[in-house]
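# Provide a 3D model corresponding to the input given below.
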Amino acid sequence: MSDKYPPESGRRRFVKGVVGSSALSAVAASSGMVLNTATSTQGVGGGSVEYVGIRNTDGPAPRGLPIVPLRTTDDGTLEGVWPEVETKTRRDGTEVKVAETEIGGFPYSSKWFQYCGVQTLPGAQPGADADNTLRVKGGYQWARPLETGSPVSVDDFDNYEEWGNGVGDDGIGMPLNVTWRNVEEGRALSVELLRSTEVSKMVAGEGEYGNLPGDVREFLDAATTEDCIAWLDKCTHFCCTPGFKSSDYPGAENAVYCQCHQSIYDPFTPVKQQFVALPRVD
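Here you go, the predicted structure:
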C-alpha cells in the first residue's frame, strides 16, 4: 500500500470569485516585503519582520514557510524553541509582552508566525502557558501506530534514512505532522517536522549546499537537531496545509506541496526573507 498523504485533490488550480480581504493577500508592500491581509489587523505587534524559511519555488505563494527552531531533551523528545519573553513599555505607557531572542546569530521572534490567523491562537501569544513539546498529529501512514497527542521522539524516525512512500525518492526524508505550543483550551500551532540526512549536509555546506549563505547555515546549525528540521505548516498563499512528499505533481515529488493552488516549497534551500506580520492579540 502506498503511503501518500494527503490524497490528490480534484480542485482546480485557481479559484475564481475570491473577494474581500482574502483577494488582497500577498500584495507587495515594498521591495522584499509582502503584506498578508487574510486576518484581522487589530492587536499588538506586526510590522516588518525578517525570518528564515523554507523557500517557495513555484506556485502563487509569495514567500517561504517560517522555520520552527528545534531542540532535543535528554530523553530524546523534540521541542520547538519559543523566543524569550520580556515585558516592554510602549509609547502610550501600556506594557506588553514581547517574545524575541537570537538563534545562531539571527533575530528570532514570535512575529515569524503572525500570519494566517496564527497570531490569534492562544499558544502564539508571547507569555502563554503553552507546551513547547512537539506532539503527534499524524497524517502519514507510517505514523498510525503513534498515539495522537503523544510527545514526538527522534526514535520515532528510526528508519528515516531509507523511508519512502511511493512519491519521489526514498531516503530523502521522513515527515510527520505535529502540534506545537499546545494549551489547555484552543488550537495549537500546526507544524511539519522532517528528519532527513540532508539537514546535516546543509549545516556543513556539503556538495550542492555549499551555496547556502553562511549566516543561514549558522542559523540552521542552532535551529535543527538530530537531522530534524521543522516549519509552520501554513501556506503563505491562502493558509492551506501543505505536505512533504505528498504529491507526484511535477517538481513537488521531493518537496513540500500545497494541493489547493499548487505552491511548492523546498525544505533543503532555506532563505532569509521579509514580510509584514499582522498584529497579534494582546
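# can we go C-alpha only for contacts and neighbour counts from here?
Will do.
# where does Asp221 land in three-state SS?
For Asp221, the assignment made with DSSP: H, G, I helix; E, B strand; the rest coil gives helix.
# need the contact list for the closest residue in space to it that isn't next to it in sequence.
Of all residues not flanking Asp221 in the chain, Val203 sits nearest, at 5.5 Å (C-alpha to C-alpha, 6 or more residues apart in numbering). Contacts for Val203 (C-alpha atoms under 8 Å, 6 or more residues apart in numbering) come out as Arg217, Glu218, Leu220, Asp221.
# make TSV out of those and add distance to Phe106 and neighbour count.
Below are the contacts of Val203 laid out as TSV (distance: C-alpha to C-alpha, whole Å; neighbours: other C-alpha atoms under 10 Å):
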residue	distance to Phe106	neighbour count
Arg217	11	22
Glu218	9	16
Leu220	10	24
Asp221	11	18
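# packing partners of the one helix or strand Leu278 maps to?
Using DSSP states H and E, Leu278 falls within strand 263-280. Judged by 3 or more C-alpha pairs under 8 Å, 6 or more residues apart in numbering; DSSP states H and E, strand 263-280 is in contact with strand 33-35, strand 44-58, helix 197-204, helix 214-223, strand 256-258.
# which of the ones you listed is buried the deepest?
strand 256-258 (a mean of 28; mean count of other C-alpha atoms under 10 Å).
# structure for this one too, so we can compare:
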Amino acid sequence: MFQTSQTYEIVFIFLGFSHYPKVEVMIFMLCLLMYLFTLMGNLILISTTILDSHLHTPMYFFLSNLSFLDIWYTSSAFAPMLANFVSGKNTISFSGCASQMYFSLAMGSTECVLLSMMAYDRYEAICNPLRYPIIMNRRVCVQIAAGSWVTGCLTALVETVAVLRLSFCGNSIINHFTCEILAVLKLACVDTSMVQVIMLVISVLLLPMPLLLICASYVLILSSIQRVRSEDGQSKALSTCSAHLTVVILFYGTALSMYLKPTEVNSQEIDKFMALVYAGLTPMLNPIIYSLRNKEVKVAVKRLLVKKSFSTVLIPTLN
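Down below sits the predicted model:
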C-alpha cells in the first residue's frame, strides 16, 4: 500500500562509490569531465543544426532531438551526484528521487524510440530518394518526434508510479549514485512481482522491438546500396548511416546489458559502473561520432566559425 505520511518522510541515502574511497575523487573528476563535454558537444551540435540552413533536414532535426535528450539524461543522473559530492551530502528527498527516476527513464525511453525512427528516416532517404521529401515532410517529422517523446514520457510515468507506490518500511539506503529504478526497487519490503512484470513488458517494448525495426531498416538499406553501381554513391549512402549505426550499437549495447542481463548476474557494483557508461560516456560520444563521421556537420561548423571570425573582425573596423 502507498502510505503518503510515511513515504514523504523518507530521505534516501546514496552509497555511490563510497566502497572505493581511493578512487572516489577520480570517479568524481571523470564524471565532471564527461558531463561538461556532454553539455558542450551537444549544445554545439544543436546550435549548428539550428543556425546553418543547410542542416534544416529531417536527419538533423532528429539529431537535435537526440542531443537535447542526451543533455537532459546526463543532467538528471550526474548533476545531483556532482552536487552531493561537493556539498558532502549523499542524500535526496523522496520527491527529488521520484523526479530523478522519472526524467532518467523518460529520456532513456524516448531515445530508444527516437533511434528507431532515425533508422526509418535513413531507410526512406536511401531506398526512396525521389519520394523522400514528400514522405518525410516537416509535419511528419514533428509528429514522429512528438510521438517518441510522448511514448517515452508515458512509459516512464507508468514505471515510476508503480515503483514509488511500494512500501519501503524505512529502507532508505540506495546502493547506487542515482535513483536508478532497479536499485530503488530493491528497497521495497513488499511483493514486487507485479512491478517487475510491468517493467519487463515496457523493457521489451522499448528495447528489442525498436532494435528489430532498426535491424530491418538496415537490412533493406544494405540491399538497396548493393544495387547502386557507382562506388561514390555507395560510399555516400554508407557514410550517412555509419554514424547512426555506431550510436545505436553503443546505446543498445549498454542498455541491453543493464536491463536484460541474466538473473544470476546480480552485482550492484557492476550495475553502477555500467550506469556510468550508459549515463555519461554514450551521451558524450554521440556528438563526437556524428561530427567525425559526417562531412556536412564538419563543414557547417567551419562555416559558422568563419562567419563568427569575419563578424569579429568586421565590427571593430566599422566602428
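# TM-score for the pair, please.
Overlay of the two chains. TM-score (TM-score structural alignment, normalised by the length of structure 1): 0.27; 139 aligned residues with a C-alpha RMSD of 6.7 Å.
# quick check, nearest of the contacts of Val203 of structure 1 to Leu176 of structure 1?
Of all the contacts of Val203 of structure 1, the one with the least separation from Leu176 of structure 1 (C-alpha to C-alpha) is Leu220, at 19.3 Å.
# and the gap between the nearest residue to Pro270 of structure 1 once chain neighbours are set aside and Thr87 of structure 1?
Using C-alpha to C-alpha, 6+ apart and skipping residues adjacent in sequence, the residue nearest Pro270 of structure 1 is Ile54, 4.4 Å away. Counting by C-alpha to C-alpha, to the nearest Å, the separation of Ile54 of structure 1 from Thr87 of structure 1 is 31 Å.
# one step back: who wins for proximity to Gln273 of structure 1 among the helices and strands packed on strand 263-280 of structure 1?
Among those, strand 44-58 comes nearest to Gln273 of structure 1, with 5.6 Å by C-alpha to C-alpha.
# what angle do the closest one and strand 263-280 make?
Here strand 44-58 of structure 1 points in a direction 170 degrees away from that of strand 263-280 (axes from the mean of the first three to the mean of the last three C-alpha atoms, to 10 degrees).
# against which helices or strands is the following helix or strand past strand 44-58 of structure 1 packed?
With elements assigned by DSSP H and E, the helix or strand that comes after strand 44-58 of structure 1 is strand 65-66. Helices and strands touching strand 65-66 of structure 1, by 3+ C-alpha pairs under 8 Å, 6+ apart, are strand 44-58, strand 228-232.
# of those, which is nearest Met174 of structure 1?
Among those, the nearest to Met174 of structure 1 by C-alpha to C-alpha is strand 228-232 (9.4 Å).
# for the closest one, name the packing helices and strands.
Strand 228-232 of structure 1 sits against strand 65-66, strand 70-72, strand 189-195, with contacts defined as 3+ C-alpha pairs under 8 Å, 6+ apart.
# rerun that using 6 Å as the cut-off
Identification of packing neighbours for strand 228-232 of structure 1 by 3 or more C-alpha pairs under 6 Å, 6 or more residues apart in numbering; DSSP states H and E yields strand 189-195.
# now Glu50 of structure 1: closest residue in space that isn't a chain neighbour?
Using C-alpha to C-alpha, 6+ apart, the closest residue to Glu50 of structure 1 is Gln274 (4.4 Å).
# related to what we said a few turns ago, closest one of the contacts of Val203 of structure 1 to Leu189 of structure 1?
Leu220 (20.9 Å).
# how about Leu185 of structure 2, nearest residue that isn't a chain neighbour?
Val163 (6.4 Å).
# which strands or helices does the helix or strand containing the one you found pack on?
Using DSSP H and E, Val163 of structure 2 maps to helix 138-164. Here helix 138-164 of structure 2 touches helix 94-127, going by 3+ C-alpha pairs under 6 Å, 6+ apart.
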